[in-house]
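# I'd like to go over a predicted model; first the sequence, then the structure.
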Amino acid sequence: MDLITGNFYDADTSGTGWVIGFSDWTRLPGSDLLHVPQDAPLSGLCVKWYDHPDGHVSRSDKQVSAGRTMSMLVTTGSHFELDFSDEPDFHPDHTRTLVMTRAGDYAAWGAGVYHRWRCERRSTILTVRWNQD
């Protein structure tokens, strides 16, 4: 599964603060999900800011991911869970769960990944999607 997780507060951005782009640090070990070559054409850029209330749960008919996606927890005192799978039925042997409780927690994933989410405690999530042509 093309997936990386972490916390942007812990990321070594060489003092720049950029979390997606063409800087060398975006080439994380085993993944280029956050790396966008400076001359790469992009399409379908989407940015979503959503304040999820307690108990908010994703639809069950979500499509498989296309392109690249990065979701980050923005708020403190939150609890947001994301499930990722390479199968649409989220079989436990093929599912990875990320619990985001610290501002800056993130997940980045590529095409062909199924995801679903649930908000246990009010959470504001910033999501960015794009395609590299």
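Good, I have the coordinates. Residues are numbered from 1 along each chain as shown.
# make it CA atoms for all contacts and neighbour counts henceforth
OK.
# Please verify my assumption that residue 74 contacts residue 125.
Yes - with contact defined as C-alpha atoms under 8 Å, residue 74 counts as touching residue 125 (5.7 Å).
# which secondary structure element contains residue 65?
Using DSSP states H and E, residue 65 maps to neither a helix nor a strand.
# list the contacts for it?
When contacts are counted by C-alpha atoms under 8 Å, 6 or more residues apart in numbering, residue 65 touches 110, 111, 112, 113, 114, 115.
# could you measure it against residue 111, distance?
5 Å (C-alpha to C-alpha, to the nearest Å).
# what do the two both touch?
Counting by C-alpha under 8 Å, 6+ apart, nothing touches both residue 65 and residue 111.
# and residue 127, what element?
Using DSSP H and E, residue 127 sits in strand 123-132.
# Give me the residues contacting that strand.
With C-alpha under 8 Å, 6+ apart, strand 123-132 has contacts from 36, 40-54, 66-76, 78-80.
# dropping in the other structure now:
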Amino acid sequence: MDETVYVGNAGVDGATNAGWLLGHFMPPDEVRHSTDVEVKWGVHPRGETRARWATGERRTALLVLISGRFRVELRDRTVVLGSPGDYVVWGPGVDHSWYAEHESVVLTVRWPSVPGYRVESPVQR
């Protein structure tokens, strides 16, 4: 097998690592290991919310709605991603949380990939 190419399915592969497909947390000998960027295929049932606010963030993030309706909470505003392709970007230092208003699929890209950021599993409301 060519170790410089990985072929997979985001839904299948993401299910084994909380949705994350690429980042520092992947095995170091895999092409999916990166300290530059993290990529997540987030599948969120209706009513799921982030377990707690992310604070002290040192990364930039991009969230793109694939399907559903997804609300991103920022300290100074709420952003609703309601149509496929809607997205939001924020930089380091922006506290945030989220809530799946409908069953949603969201692609998240964060950079750089920084060890030590781990939050408990999302909760159902």
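Perfect, I can see it now. If you're wondering where the values come from, they're calculated on a predicted model, not measured in any experiment.
# Of the contacts of residue 65 of structure 1, which ones are shared with structure 2?
Mapped onto structure 2 and checked by both residues aligned by TM-score structural alignment, their matches' C-alpha atoms under 8 Å, these keep the contacts 111, 112, 113, 114.
# corresponding residue for the second one in structure 2?
Matched to structure 2 by TM-score structural alignment, residue 112 of structure 1 sits across from residue 93.
# quick one: residue 62 of structure 1 is in a strand?
No - going by DSSP: H, G, I helix; E, B strand; the rest coil, the assignment for residue 62 of structure 1 is coil, not a strand.
# In contact with it, which residues?
Contacts of residue 62 of structure 1 (C-alpha under 8 Å, 6+ apart): 114, 115, 116.
# which non-adjacent residue is nearest residue 48 of structure 2?
Once flanking residues are discounted, residue 48 of structure 2 sits nearest to residue 124: 4.4 Å by C-alpha to C-alpha, 6 or more residues apart in numbering.
# ok, residue 45 of structure 1 - how many residues close by?
Residue 45 of structure 1 has 13 neighbours, counted by other C-alpha atoms under 10 Å.
# what's the counterpart of it in structure 2?
Checking TM-score structural alignment: residue 45 of structure 1 goes with residue 37.
# And for the nearest residue to its match once chain neighbours are set aside, the neighbour number?
Closest residue to residue 37 of structure 2 apart from its sequence neighbours, by C-alpha to C-alpha, 6+ apart: residue 111 at 4.4 Å. Residues near residue 111 of structure 2, counting by other C-alpha under 10 Å, number 19.
# Residue in structure 1 paired with residue 111 of structure 2?
Aligned partner of residue 111 of structure 2 by TM-score structural alignment: residue 130.
# Kindly tell me how buried the aligned partner of residue 83 of structure 1 in structure 2 is, as a neighbour count.
If you follow residue 83 of structure 1 across to structure 2 using TM-score structural alignment, you land on residue 73. Counted with other C-alpha under 10 Å, the neighbours of residue 73 of structure 2 add up to 16.
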